[in-house]
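Colleague: sequence and predicted structure below; questions after.
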Amino acid sequence: MHNDNFKNKKIIHIDMDAFFASIEELKNPDYKKIPLIVAKDPRKNGGKGVVTTANYNARKFGVHSAISAIEALKLCPDGIFQPPDFDLYRNMSQKIHDIFHEYTDIIETVALDEAYLDVTKNKKDIDNPVLLAHLIQSEIWEKTKLTSSAGISFSKFLAKEASDFKKPAGITVISENDSHDFLMALPIEKYRGVGKKTLIKMNELNIKNGFDLYKMSQNDLIHHFGKFGYILFNRVRGIDNREVSYNQIRKSVGKERTYGKLLSNESDIESELLKISKEVINTVKENKLHGKTIVIKIRYHDFKTITKRTSFDDFIENDYQVIFNLALELINQFPSFENGVRLIGITLTTLFDLKYENIKLDLFDYK
C-alpha cells in the first residue's frame, strides 16, 4: 500500500498472538506440540473456571477464550490445562509497552495483549506506517520471542479489523482507497460489537456482510439496534473519528473473590472484605489514583447479585482500613447471608490522578 493513501491519521493496532498461551509455551516448549488451554483444570475443581485463552492447536477444536473450562474439556478432551499466571503476563506486557514507547507515546492500551498506537508523528520520524509496524513486530520478537499481528489504517476501528485479518504474525493495511471494498466484503460477524445475540438479529434481517449493512438506512439500523445501529451505519462507511486516548485514567479499580465453599459466617465475610480492601488499595496506590465512590458486590448462593455503593465529595483516603470500614457500613445494608455467599467484590471508582495529598475522610474513629 502506498503511503500517500494515508492523508490523515496513521494508526497501528498491535494484537499479540494467543498471548497467555504463547508465554506458557515459552516456559514449556512441549506445549507447542499439543492443545493448551489456559484455565484451571475443571476435573480438579468441581467443573469450575473459564478459559482465559488457548493456543492455536486447541483453537482447532473450537476452544476459545470466555467459554467454560468444562466446555473446553468436552471439545478437546486431550487438551492440557494450565492455570493462568497473571503476574508473569503483566511483566511481559510491560516489556512490550516499553517497546511501543520507543516509537510513540500516543498509546491506548486495550488489554495486556493489545494496544492502539498513533504513529502519525512518531519518535523515529518514519513516514511509512508499514515499515514502523514491521520494526515493532521485529523488536517484540527479538526481545520476547513472541509473535504479534499488526493492523494499519486511518481509524481505530479499521486498524483493529486489520490486525485480526491475518493471524498469527500477520500484517494488514487498510488504506483510505481500499477501505470501502474491505468493509463491503467483511462478514457481518467480524464487525466489532456484533456478538451472538446481535448476529441472530442480523441473520433475521438477512444482513450477511458489510454490503448488506451498507444498504440499510440509518433509521432502520437505529430502530433495530438502538445506539449501536448508528455506530454501525458510520463504521460500514469507514467513519470513526475516535482519537487514540493515551492519557485515559482508569475508570475503576476492583477486586473480587469467588468461593467454592459458600461463606455464611459473618466473621468469615468480614475477614474476606479486609483482604480484598488491601488488594484494592495496593492497586490504587500503584497506579497513583484515588477515588470518591466505593461499590460492594455480593453474589448469593442462588447467583442473585446485589451491589451497594456510596459516594463522597472528597477523595477517600488510600488506606485499606478506611476502605474496610466503609465496606462494613455497606455490608449492613445487604440481606441476610445465612444461605451462603459465593462472591464478594470491592470496587473503587470515580477515580482521578493522585496529584496532591489525600484529604482525610473523617467518617470513622480509626484509633
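Modeller: Looks like it arrived, so ask away. Values in this document were obtained by computation on a predicted structure and should not be read as measured data.
Colleague: make it CA atoms for all contacts and neighbour counts henceforth
Modeller: OK.
Colleague: helices of the chain, start to end?
Modeller: 19-27, 56-59, 69-75, 86-103, 129-144, 156-163, 179-185, 196-204, 210-214, 218-225, 227-235, 266-286, 320-331 (DSSP state H).
Colleague: taking the centroid of the chain, which residue is nearest it?
Modeller: Geometric centre of the chain, nearest residue: A111, 4.4 Å, by C-alpha atoms, centre = their mean.
Colleague: for that residue, give me its contacts.
Modeller: Applying C-alpha atoms under 8 Å, 6 or more residues apart in numbering to A111 gives no contacts.
Colleague: any idea how far D30 is from it?
Modeller: The gap separating A111 from D30 is 27 Å, by C-alpha to C-alpha, to the nearest Å.
Colleague: ok, F154 next?
Modeller: 40 Å.
Colleague: and the two? Which one has more around it.
Modeller: F154 (26 against 11; other C-alpha atoms under 10 Å).
Colleague: how far away is the more buried one from D4?
Modeller: Distance from F154 to D4, counting by C-alpha to C-alpha: 12 Å.
Colleague: P168 too?
Modeller: 27 Å.
Colleague: repeat that for G238.
Modeller: 18 Å.
Colleague: and if you look at F324?
Modeller: 57 Å.
Colleague: ok, back up a step: of all the helices of the chain, which one is nearest T347?
Modeller: Nearest to T347 among the helices of the chain is helix 266-286 (7.3 Å), distances taken as C-alpha to C-alpha.
Colleague: which positions in stretch 51-65 come out as buried?
Modeller: Across stretch 51-65, burial judged by 16 or more other C-alpha atoms under 10 Å covers 51-59, 63-65.
Colleague: do the same with stretch 102-114
Modeller: Across stretch 102-114, burial judged by 16+ other C-alpha under 10 Å covers 103-109, 112-114.
Colleague: what distance separates it from the centre of its chain?
Modeller: Its chain's C-alpha centre and that of stretch 102-114 lie 13 Å apart, by C-alpha atoms, centre = their mean, to the nearest Å.
Colleague: P168 and D4: who's more crowded?
Modeller: Remark: of P168 and D4, P168 carries more neighbours, 17 against 12, as counted by other C-alpha under 10 Å.
Colleague: A further structure is provided below for comparison with the first:
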Amino acid sequence: MNNVSRHFDPFREPASGWILHCDADAFYASCHMAQRPELREQPVVVAGDVRTRHGIIVTANYRARQFGIETGMNLGQAWQLCPDIVAITPDKSLYRRYSEHLHHIFQQYTGIIEPLALDEAWLDMSNQMSFAENPALVAASLQAQVRERLGITISIGISVNKMLAKQVSDWNKPEGITVLRKDELPERLWPRPVTELFGCGPVTAQKMERLGIQTIGDLAQQPLSAILHQFGQHGLALYLRAKGDDYTPVINPRCTDRRSVSAEHTTAQDLSGIADILALFQQCSQEISARLLQLGLVGYRMGIKWRTTDFRLHSKQLSSSLPLQSTDSIYRLARQLWLHVAENRPVRLIGITVSLLELPSPQLRFWDE
C-alpha cells in the first residue's frame, strides 16, 4: 500500500512543471525476495563473503533493519544482532535484469528519463497533462505497475527540480510518495539537519557545524559570499539546493550527441605558482564532473590547454583506461598532464576537455538509500 505524504491541490501547480525521483526500496534485497517470495517476512541482507561470514553488507531489507542492521556493517556483527538473518551473495546479472525492466516501466510514463543508478532515475513529467492534474495519483499508478510486474517497490519524490525531488524521495520509505512545493521549503525542508542535504558529506557537515550551520535552513539563510569563501563551488551547489534553486534539466544520455565536455578559466593576472594553477584545474574538474553526472556519461580521453603571456595557446592530450567522471579522477589526470608538461612560463588561461564520451557500464552501488 503506497503512502502519500500530503493532499495535492492542482491549482498550486508550479509553472516549471514536476520532476520525479524514483528510488527502489532496498533494491538488491528486494530483487532476491521477488525471486524467492518465502523470504519476504524474513530478515534478509545482501553481503560480500557470505561463506566466511566476514563480508560487508551492501543492503538490508526493512525487516533486517528493525534489528539495527545497516548497510556497511560487517556480516558477523549483523549475525550477533539477529542470528536468524538470511545472507545472500550479490548477483549482478539479477540486479541488471531488474533494472532494465524497471526503466522500461519508467519509459511508459515519459521519454525524458535520466538514470542515476541501477535502482533510481529522474523523470521529467512537465509535459504530461494527466500528471499536472494530480501528480500523486499518477505516481501511485507507477508504483502499482512496478509492484505488480516486478514484485519490488519504489519510493517517489515529486518537486519542481531534480535535487528537491531526490531530497524528498527518502522521506516516506518504503513505497512512499512525497510532494514538495518550493513555497513549502521553510516549513518542511529547512528544519532538517544539513547532513540530509544531497551532496553534503560528513567532512563538509562538520565544518558547517563549526560555523553554526546545523540545519538546511541555516545554510539557505547564510550570505552567499560567506559560503563561497568557506566552501567554494561545492558550497555554492549546496547553497542553491538548500534554497531550492537547482534547476539542472533532466537529460536522457541516450538522446545526447555531445562528444566532449569542457571548462576553462581566464585569469586577470599572470599565474606562475603551481598551487594557483592546480587550483584552477581543480575548479575546472568540478565543473566538468557536475556536467558529466548530469548527462550520465563518462569519458576516456583528457585534454588540457593553457595560454601563455605571449598569447600562444598550448594543449596536451592523454587517453585513460579508466572512466573519467568524478572530480577526483578528472583532476588527477589533469594534474599528471600538467606536471608532465613542466611549463615554466606564466599563464593566463587554463582549461580541461573530457572526450570519448559514452554511457557507463552498469555498476553496483555499495549502499541503498
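Modeller: Ah, there it is. Model, not experiment: these values are computed from the prediction.
Colleague: so where do the strands sit in structure 2?
Modeller: 3-4, 19-24, 44-47, 57-60, 86-88, 113-117, 120-124, 154-159, 176-179, 260-271, 299-308, 313-324, 347-355 (DSSP state E).
Colleague: as TSV, those with distance to I288 of structure 2 would be great.
Modeller: Below are those laid out as TSV (distance: least, C-alpha to C-alpha, whole Å):
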stretch	distance to I288 of structure 2
strand 3-4	37
strand 19-24	23
strand 44-47	34
strand 57-60	29
strand 86-88	38
strand 113-117	17
strand 120-124	20
strand 154-159	26
strand 176-179	31
strand 260-271	6
strand 299-308	10
strand 313-324	10
strand 347-355	8
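Colleague: which of the ones you listed sits closest to L238 of structure 2?
Modeller: strand 154-159 (17.1 Å).
Colleague: where in structure 1 does that closest one fall?
Modeller: On the basis of TM-score structural alignment, strand 154-159 of structure 2 is assigned to residues 148-153 in structure 1.
Colleague: mean shift of that stretch relative to structure 2?
Modeller: Aligned to structure 2 and superposed, stretch 148-153 of structure 1 gives a mean residue distance of 0.7 Å (mean C-alpha distance after the TM-score superposition for structure 1).
Colleague: now do that stretch: everything it contacts.
Modeller: Contacts of stretch 148-153 of structure 1 (C-alpha under 8 Å, 6+ apart): 6, 9-17, 129-130, 133, 137, 140, 158-164, 166-176.
Colleague: can you count the residues close to the aligned residue in structure 1 for V86 of structure 2?
Modeller: Aligned counterpart of V86 of structure 2 in structure 1: I80 (TM-score structural alignment). When neighbours are defined as other C-alpha under 10 Å, I80 of structure 1 has 18 of them.
Colleague: pretty sure I80 of structure 1 is touching K40, no?
Modeller: No - between I80 of structure 1 and K40 there is no contact under C-alpha atoms under 8 Å: 10.0 Å.
Colleague: trace the residue nearest to the centre of structure 1 over to structure 2, please.
Modeller: Using TM-score structural alignment, A111 of structure 1 lines up with A117 in structure 2.
Colleague: ditto for E24 of structure 1
Modeller: Checking TM-score structural alignment: E24 of structure 1 goes with H32.
Colleague: then Y56 of structure 1?
Modeller: Taking TM-score structural alignment, Y56 of structure 1 has Y62 as its aligned residue in structure 2.
Colleague: next up, the contacts around that match.
Modeller: Going by C-alpha under 8 Å, 6+ apart, Y62 of structure 2 touches 26, 43.
Colleague: D78 of structure 1 now?
Modeller: Residues counted as contacts of D78 of structure 1 (C-alpha under 8 Å, 6+ apart) are P35.
Colleague: give me the distance between it and A58 of structure 1.
Modeller: 9 Å.
Colleague: what do those two both touch?
Modeller: P35.
Colleague: quick one: K40 of structure 1 and A72 touch, right?
Modeller: No - using C-alpha under 8 Å, K40 of structure 1 is not in contact with A72, being 11.0 Å away.
Colleague: overlap in contacts of those two?
Modeller: Taking C-alpha under 8 Å, 6+ apart as the criterion, K40 of structure 1 and A72 both touch V51.
Colleague: of these two, who's got more company?
Modeller: A72 (27 against 21).
Colleague: quick one: contacts for the nearest residue to the more buried one once chain neighbours are set aside?
Modeller: In this structure, A72 of structure 1 finds its nearest non-sequential neighbour in V63, 5.6 Å apart by C-alpha to C-alpha, 6 or more residues apart in numbering. The contact partners of V63 of structure 1, by C-alpha under 8 Å, 6+ apart, come to 37, 54, 72, 75-76.
Colleague: recalculate using a threshold of 10 Å.
Modeller: By C-alpha atoms under 10 Å, 6 or more residues apart in numbering, the contact set of V63 of structure 1 is 35-37, 51, 53-57, 69, 71-76, 79.
Colleague: please report how far it lies from E161 of structure 1.
Modeller: 21 Å.
Colleague: deepest-packed of the helices of structure 1, please.
Modeller: Of these, the one with the most neighbours on average (mean count of other C-alpha atoms under 10 Å) is helix 156-163, at a mean of 25.
Colleague: what does I171 of structure 1 align to in structure 2?
Modeller: Using TM-score structural alignment, I171 of structure 1 lines up with I177 in structure 2.
Colleague: with P35 of structure 1 instead?
Modeller: So, by TM-score structural alignment, P35 of structure 1 is matched to P43.
Colleague: coming back round to it: so the residue nearest to A72 of structure 1 versus F20 of structure 1, what's the distance?
Modeller: From V63 of structure 1 to F20 of structure 1 the distance is 14 Å (C-alpha to C-alpha).
Colleague: same deal with A58 of structure 1?
Modeller: A58 of structure 1 is 13 Å from F20 of structure 1, by C-alpha to C-alpha.
Colleague: now for these two: what residues contact both?
Modeller: With C-alpha under 10 Å, 6+ apart as the test, A58 of structure 1 and F20 both reach I37.
Colleague: which residues are in contact with the residue in structure 1 that R96 of structure 2 lines up against?
Modeller: Aligned by TM-score structural alignment, R96 of structure 2 pairs with R90 of structure 1. Applying C-alpha under 10 Å, 6+ apart, we find R90 of structure 1 in contact with 20, 96, 112-113.
Colleague: what does D212 of structure 1 give?
Modeller: Here D212 of structure 1 is in contact with 184-185, 187-188, 202, 205-206, 236 (C-alpha under 10 Å, 6+ apart).
Colleague: one more: Q143 of structure 2?
Modeller: Here Q143 of structure 2 is in contact with 1-2, 22, 24, 105, 137, 152-156, 175-177 (C-alpha under 10 Å, 6+ apart).
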